[in-house]
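Q: quick one: sequence and predicted model below, then my questions.
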Amino acid sequence: MSGNMEKRIGFAKNERGMALVLVMVVMVVVSMLGLGMMGMAVNNVKMGTGERDYQSAYYIAEAGSAYGMNEISSVMNKAYAKEQTLAGFFANIDAALNLGNEKTVDGFEESFGKKPTAKVKIEKISSDTIISYTNDYKITSVGTIDNRSRTVVRIVHVSWKPKSVVTIPSNTVLFARDSIDIANTPITGTVATNSTEASNQVKITGSKFEREQMKYDAKTATVTPEFPAFQIPSTAGSFSGNLLTMGKDMAFKTLMVNSSSTLTINVGDYNRNLIVEQLTLASNAKIKIIGKGKLSIYAKNITLASGSEINIDKDTNKLYVFLEGPGTTINAGIIYGSMYAKELNSQLMVNTTSGIQGHIITGGTSPIKLDGNPMPTARMIFAPNAEITLDATFSGSIIAKSIISKGANKVGTFEFVQINYENSPLFMDTGTGANPVQDIIVSDPVREIN
């Protein structure tokens, strides 16, 4: 009996010992797990803090890039308001930007006790454009917080837009440097001239027109703006296909659209320049423009055959044409865009089925005639050396050497409408201080570099 009791007591002691060992093992395991979890938590906190700082550094760099963009925009606005020429415009900008020098931007709020900073540098870089009136600038911004840094760059394209300082009376629908002869056409807006009333150079009869609408002796200078110079590169070839994808500015010696064919030009997301010595559209040939950007065509000569169209989607804000040559063969077709023709040497005919459907700017002396159905959109015609004949309803503003109308197709009217010079190849400085920002500054997306 006593032997059995001793065995039971021994087993009980062994079980207690085993239980103690198990408890200790469990405690060790739990402790290790706890320490591991604590380590993981600490690491997660460190990783979370590091990731937060890493992301913050990018946003700081991006904010620095925006600071640089605002600086360029501010300098550009002041330069454009002050300067009258391309050379003066860019010289003013370059002098004001402090190019190549790094500037520290530290106006950020503290983040978790850490003070962010951005170092911003603006540099002038070579441009891939083949038009001489665009300069490119690179903004480099380094954002830093708690020893973590990230760097972003942004390319900014600044372009000179031809401008003319013409201070004409407000709400002017018709301005003639010399003479005005209008009959039987209602006029809404101001009519003005540099001639005096005593000169008898103004004759307005049979029209719904009040004397208060007439302004004599305006003393307005009508200077033709600087025409953008361009050259055809010696390496330029020829093109006659059906699709032209413009990943950059392009130049051709000849560009031909064959009879009854359509050329689609894809400008992508950015404004593009197309330089061509001879642009030819055969009979019923078309050009279609796609993409978000605008297309500017710089041509030495343009030949449009019967039924030809440029920009068939008819959004005149999407196309500018700069014509250096005489323009003797453009009346047969139709251009849904605005044109700056340097020296027209033959009459330009404009109606709803032919001619230029947007704004018209020319320093030439050849006459311009608008006739036929009412013009559907408001436009500016700036032809200070030309005689303009109006035989169609017109809205917008005209500046000419002389203006003649004998009834505007018997049912016409002339009405002042304020022109949006953002969508014109010429900016008219009327003394308001406004600038065509949409066209003269364009930014590429911000991108990160290592």
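A: Cool, got the structure. Numbers count the residues shown, from 1 in each chain.

Q: C-alpha from now on. contacts and neighbour counts both.
A: OK.

Q: for this protein, which segments count as helices?
A: Counting by DSSP state H, the chain has helices at residues 2-82, 86-96, 437-440.

Q: mean neighbour count added to the ones you listed, as JSON lines?
A: Shown next, in JSON lines, are these (neighbours: other CA atoms under 10 Å):
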{"stretch": "helix 2-82", "mean neighbour count": "15"}
{"stretch": "helix 86-96", "mean neighbour count": "16"}
{"stretch": "helix 437-440", "mean neighbour count": "16"}
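
Q: alongside the first one, take a look at this:
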Amino acid sequence: MKKDKHINIFKKEDGAGLVLALMVLMVLAVLGVAVAGVTIGSHKLGDISRDSNSAYYIAEAGANLAYEEMKNGVMPAYETSSNDETIYFNNIAGMIADFNPTVYAEKSFETQFGDQPKATITISDPKEKDDGKLYTITSIGEVDGKSRKVEKEFLVKFVPTTSGGGGGEWDLPSVPEGAALIVNGQLIMNSQGLIEGDVYSAWKSSSSITMWGDSKIDGDIYSAHSHLKEGIFTNPSNVGEHKYGKLNFLDSGDLWSEFASLPATMIQKPLDWKSYPGLPNITLNSKSESIKLSNNVYIKTISMSGESSLEIDTSNKDINIVVDDLSIWGTGKLSFIGDGKINLYINNSYGNSTTSSINANGDASKLNFYFFGSGLQLNNKTLLNGNLFVEKGSLALNTNATVTGLVVSGGTSFVAYNKAVLKSPMIIIPNGEIHLTSVAPIEGVIVAKSITLDGSSSSSPVAGTPGASGSSGSGSAPTFADLISAGPALEP
């Protein structure tokens, strides 16, 4: 009886196993869905993380590529700066302006999972830091819709080159100690021409030196012509040994080639001068005016006449002033105040007349006068108290005209006569002829393709002449590490 009762109870639970099995299957299904969701989510997160990391690495690589381009451009910018800090940083600014913005894509990065990565680069305006200029590279890397940004700072500095002769600001070729003249063609000395120092003739052809009248070389002659006395004089029978010191053979080597390329290297306009802010034309007739500059400027015309005076305050900064046409007539005076250096670039013409002056009471080493017209003439009693650079054409100094600094010309002729004054440590015209007639004694080194001394003209070197090989140590030029340095690329 009891047994039958138990059997009846179990008969009432015939579907329990099925329910239990379904419950187990349901639990497994829920677990499976959960695991699948986690797996899919993890995979998606992995893709996102992968793309985000890839975008970061692309941004970092872009910043480093941009820095390498800047680094590669620094030395050319330096080499074309004429050892001038203002020109150097203007060259850097021009290089960065041409670079901004730059996109590195298929030429720099391979596709990733069917998408083309790219890095978009911009470089900020500079900030002053540690006597240099600090720039920031911003690089945005993009991959498959994801982007990351990094920044990389780099510092650009100017380090002046010192030449073998202690040329100071200018990177000039070394000059043999005691040299007064270096010539690569004819040297003609008429009447009372006098050279107090050594003459270096790099011309290998015969008949390179002519001496007439009471002319004299109070020093030795170094000639690249192999036959020396028999070959170097056009009139050997009229040249007694009392007219010069010793004759020496000159192995010219690179002595001349270094000077030949100098004007093209030194005489250049700033690359970005056309972007300078313009000032109104300045016209003064027996009037005085003062202007204060804090940045580089362009002025189409400056015209002064009568007793006019124009004073320019540099705000103790190095300033570039580009002028198309400058004229100073009468007793006009153009002057500068402040400790900054002035680079004055004349595109077309400079008209001047008796007793007009530029920088009369200033520091000659602070003014660099660049002339790019077809010919330059300084008329009677005009004064240019600064360094003079003439790109091409002819250069002439009339009666009592004065230049007090370095003279470099890429032109074909330089004529000075009748007590013209050249207080120039060096006069360099490697592609032209210098003709001096009764000028005031020159205390410096003359370098020219050919030289003629007439009247009582004389030339002699002075201690400390730029480039003189005995005036200082061996000199030095900056390295990449001196000019540019950078930090790591980091997320801001």
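A: Sure thing, it's come through. Note that the coordinates shown come from a computational prediction; the quantities given were computed from them, not determined experimentally.

Q: quick one: TM-score?
A: The TM-score (TM-score structural alignment, normalised by the length of structure 1) is 0.56; 301 aligned residues with a CA RMSD of 4.4 Å.

Q: I'd like the helices of structure 1 written out as a markdown table, with distance to residue 177 of structure 1 added.
A: Listed next are the helices of structure 1 as a markdown table, based on distance: least, CA to CA, whole Å:
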| stretch | distance to residue 177 of structure 1 |
| --- | --- |
| helix 2-82 | 25 |
| helix 86-96 | 26 |
| helix 437-440 | 29 |
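
Q: nearest to residue 447 of structure 1, of those?
A: helix 2-82 (9.1 Å; CA to CA).

Q: for that closest one, packing partners?
A: helix 86-96, strand 117-125, strand 134-145, strand 148-159 (3 or more CA pairs under 8 Å, 6 or more residues apart in numbering; DSSP states H and E).

Q: of all the helices of structure 1, which one comes closest to residue 191 of structure 1?
A: That would be helix 2-82 among the helices of structure 1, by CA to CA, at 26.7 Å.

Q: let me have the helices and strands packed on helix 2-82 of structure 1 in JSON lines, extended by distance to residue 396 of structure 1.
A: Below are the helices and strands packed on helix 2-82 of structure 1 laid out as JSON lines (distance: least, CA to CA, whole Å):
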{"stretch": "helix 86-96", "distance to residue 396 of structure 1": "27"}
{"stretch": "strand 117-125", "distance to residue 396 of structure 1": "39"}
{"stretch": "strand 134-145", "distance to residue 396 of structure 1": "29"}
{"stretch": "strand 148-159", "distance to residue 396 of structure 1": "26"}
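
Q: pick the most deeply packed of the ones you listed.
A: strand 134-145 (a mean of 23; mean count of other CA atoms under 10 Å).

Q: centre of the chain to that one, how far?
A: 20 Å (CA atoms, centre = their mean, to the nearest Å).

Q: next one: stretch 43-51 of structure 1
A: 43 Å.

Q: the helices and strands packed on helix 2-82 of structure 1: which one's closest to residue 298 of structure 1?
A: Short answer: strand 134-145, nearest of the helices and strands packed on helix 2-82 of structure 1 by CA to CA, at 14.1 Å.

Q: the closest one vs strand 117-125, what angle?
A: Here strand 134-145 of structure 1 points in a direction 160 degrees away from that of strand 117-125 (axes from the mean of the first three to the mean of the last three CA atoms, to 10 degrees).
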